[in-house]
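K.L.:
show me how the following folds:
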Amino acid sequence: MAELIFYTNPMSRGQIARWMLEETGAPYEQRLVEYGDAMKGPEYRAVNPMGKVPAIVHEGRTVTECAAICAYLAEAFPEAELAPAADERADYYRWLFFAAGPLEQAITNRSMGWEAPADKQRMVGYGQFELAVGVLADWLADRDYVCGTRFTAADVYVGAQVDWGLSFGSLPANPAFEAYAGRLRERAAYSRAKAIDNELIAAAQAANADA
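P.N.:
A predicted model of the protein is given here:
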């Protein structure tokens, strides 16, 4: 068995995990999981009982959830220098979990057409969409990356949220987000990961067209 197995579907959040894998430079075995019976079936549920991708199995241990995968891989492959230095830890963990919690919740709820009433905003983890988005934009306005001048694994997850949000309109375009996403899109690992997933998507679309 390969030391590092990557379960994914190219049309999923697996794109985030692949980007992180490419940033580490570690070799991995890709296993594509189709939506439907394969993803919800017993074989894959033995890997992730939630029946969703991505997941990784590294040296026999399973990690799910994109933010956790990013943080885990940064520590598992320290030579890539993607884990936080001592003086970066506060910003690293703060914004990694902010993006995985309040920000994603705010974006998902807005995309589904749901907003917390003013008198219920204390019950949700982000208050209101504009607040969550504005807080992140303000943080990035005068920084190259989440932790300042150095790219870390937190930028893979936070950056994927921003990159996706700008591309599909779930985040408002503003100078801070546009500049941040522009820096990330110039990374070689980002380009490699996108090329792999785009090729897989094109192949799947061609196969469906021929079916």
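
K.L.:
CA only for contacts and neighbour counts going forward, please
P.N.:
Will do.

K.L.:
any idea which helix or strand carries Ala132?
P.N.:
For Ala132, the host element (DSSP states H and E) is helix 129-140.

K.L.:
kindly report the same for Pro10.
P.N.:
Element membership of Pro10, judged by DSSP H and E, is empty: it is in no helix or strand.

K.L.:
can you tell me the closest non-neighbouring residue to it?
P.N.:
If you skip the residues right next to it in sequence, Pro10 has Asp197 as its closest partner in space, 5.1 Å away by Cα to Cα, 6 or more residues apart in numbering.

K.L.:
so the one you found, which state does it fall into?
P.N.:
Following DSSP: H, G, I helix; E, B strand; the rest coil, we place Asp197 in the helix state.

K.L.:
what helix or strand is the residue lying closest to Ala100 once chain neighbours are set aside on?
P.N.:
Take Ala100 and drop its neighbours on the chain: the residue closest to it by Cα to Cα, 6+ apart is Ala67, 6.5 Å away. Following DSSP H and E, one finds Ala67 within helix 66-76.

K.L.:
for that helix, name the packing helices and strands.
P.N.:
Secondary structure elements in contact with helix 66-76, counted by 3 or more Cα pairs under 8 Å, 6 or more residues apart in numbering; DSSP states H and E, are helix 14-24, helix 153-168.

K.L.:
compare with the first, here's sequence two:
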Amino acid sequence: MTNPRRITLYHAPRTRSSGILTLLEELGADYELRTLDTKAGEQRAPAFLSVNPLGKVPAIVHGDVVVTEQAAIVIYLADLYPEAKLAPALDDPLRGPYLRWLVLYGSAFEPAIVDHAMKRDPGPPAMSPYGSYDAVMEMLTAQLRKGPYLFGKRFTAADILWATALGWTTGFKLVPPNLELLRYVERFRTRSAVARAEAIDERLNRQLDGEIETRTG
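P.N.:
Presented below is the predicted three-dimensional model:
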């Protein structure tokens, strides 16, 4: 059953919210975009801080429901559109691993790559949320060897979160682009929903660049 209420995505092109845009396209969801110009600081304006006090995208509004944080939004949207079959059902044995890998992204992967990029130690084992950078990357690479997706042949919303993230982290050399990661990202980018989301982001970027030129010209 498709929920009739339109989803509003607060979005900035070519940021973490691009993965949620791709997910909405993959789901065939009814949605509208509220584009934020981060160069102009719109993510810090009171209008958006009332949605997410942290001033971060993505954020979605669905009726009276506000959801922030990438993994939470992925879980919410994939469950909202069960007919798309991007989320294992509650009684599916894959449900637990699916949730694990969604939460692992924000709780372990991002902290690990940020600390690694900043050349910071992870902290004492009892305080570190991820253990070590090498352990995180070895676990991820081992999972992707089961390919073609995170859970073998089954494509899920978790792949949208991870493949989108690995696209920009390998691109910025925050993550070493080993063969498993590169093939995974390349495979993901052949999906039509990815191409549609990238085209939307490109159009939004051109619009925002035009607005900047108008303000400064």
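
K.L.:
and the TM-score between them?
P.N.:
Overall, the chain-to-chain superposition scores 0.91 on the TM-score scale (TM-score structural alignment, normalised by the length of structure 1); 208 aligned residues with a Cα RMSD of 1.7 Å.

K.L.:
Tyr10 of structure 2 -> structure 1?
P.N.:
Pairing criterion TM-score structural alignment: the partner of Tyr10 of structure 2 within structure 1 is identified as Tyr7.

K.L.:
so its match, which state does it fall into?
P.N.:
Following three-state DSSP, we place Tyr7 of structure 1 in the strand state.

K.L.:
what sits against it?
P.N.:
Tyr7 of structure 1 makes contact with Gly14, Gln30, Arg31, Leu32, Val33, Val53, Pro54, Ala55, Ile56, according to Cα atoms under 8 Å, 6 or more residues apart in numbering.

K.L.:
go again with 10 Å.
P.N.:
14, 17-18, 29-33, 44, 47-48, 52-57, 64 (Cα atoms under 10 Å, 6 or more residues apart in numbering).

K.L.:
now do Leu103 of structure 1
P.N.:
By Cα under 10 Å, 6+ apart, the contact list for Leu103 of structure 1 reads 95, 97, 109, 125-126, 128-129, 131-133, 135-136, 158, 161.

K.L.:
just to revisit the earlier point, state the span of structure 2 onto which the helix holding Ala67 of structure 1 is aligned.
P.N.:
Counting by TM-score structural alignment, helix 66-76 of structure 1 lines up with residues 70-80 of structure 2.

K.L.:
check the fit of that stretch onto structure 1 and give the mean distance.
P.N.:
After superposition onto structure 1, the mean distance of stretch 70-80 of structure 2 to its aligned counterpart is 0.7 Å, using mean Cα distance after the TM-score superposition for structure 1.

K.L.:
before we move on, back to that, can I get the contacts of Leu103 of structure 1 in TSV including distance to Arg187 of structure 1?
P.N.:
Supplementary listing: those in TSV, determined by distance: Cα to Cα, whole Å:
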residue	distance to Arg187 of structure 1
Trp95	20
Phe97	23
Asn109	30
Gly125	32
Tyr126	30
Gln128	32
Phe129	29
Leu131	29
Ala132	26
Val133	24
Val135	25
Leu136	21
Val158	15
Gln161	16
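
K.L.:
which of those sit farthest apart?
P.N.:
Using Cα to Cα, the contacts of Leu103 of structure 1 span at most 19.5 Å, a distance reached by Trp95 and Asn109.

K.L.:
with neighbour numbers in mind, choose between these two.
P.N.:
Trp95 (20 against 15; other Cα atoms under 10 Å).

K.L.:
the more buried one -> structure 2?
P.N.:
Taking TM-score structural alignment, Trp95 of structure 1 has Trp101 as its aligned residue in structure 2.

K.L.:
just to be sure, that match is in a helix?
P.N.:
Yes - Trp101 of structure 2 forms part of a helix when assessed by three-state DSSP.

K.L.:
what's the neighbour count on the nearest residue in space to it that is not next to it in sequence?
P.N.:
Distances taken as Cα to Cα, 6+ apart put Ala158 closest to Trp101 of structure 2, at 7.0 Å, once the chain neighbours are dropped. When neighbours are defined as other Cα under 10 Å, Ala158 of structure 2 has 26 of them.

K.L.:
and what of Gln70 of structure 2?
P.N.:
22.

K.L.:
isn't it right up against Gly106?
P.N.:
Yes - under the criterion of Cα atoms under 10 Å, Gln70 of structure 2 makes contact with Gly106 at 8.0 Å.

K.L.:
in stretch 44-58 of structure 1, what's buried?
P.N.:
Of the residues in stretch 44-58 of structure 1, Tyr44, Val47, Asn48, Gly51, Lys52, Val53, Pro54, Ala55, Ile56, Val57, His58 count as buried by neighbour count, 16 or more other Cα atoms under 10 Å.
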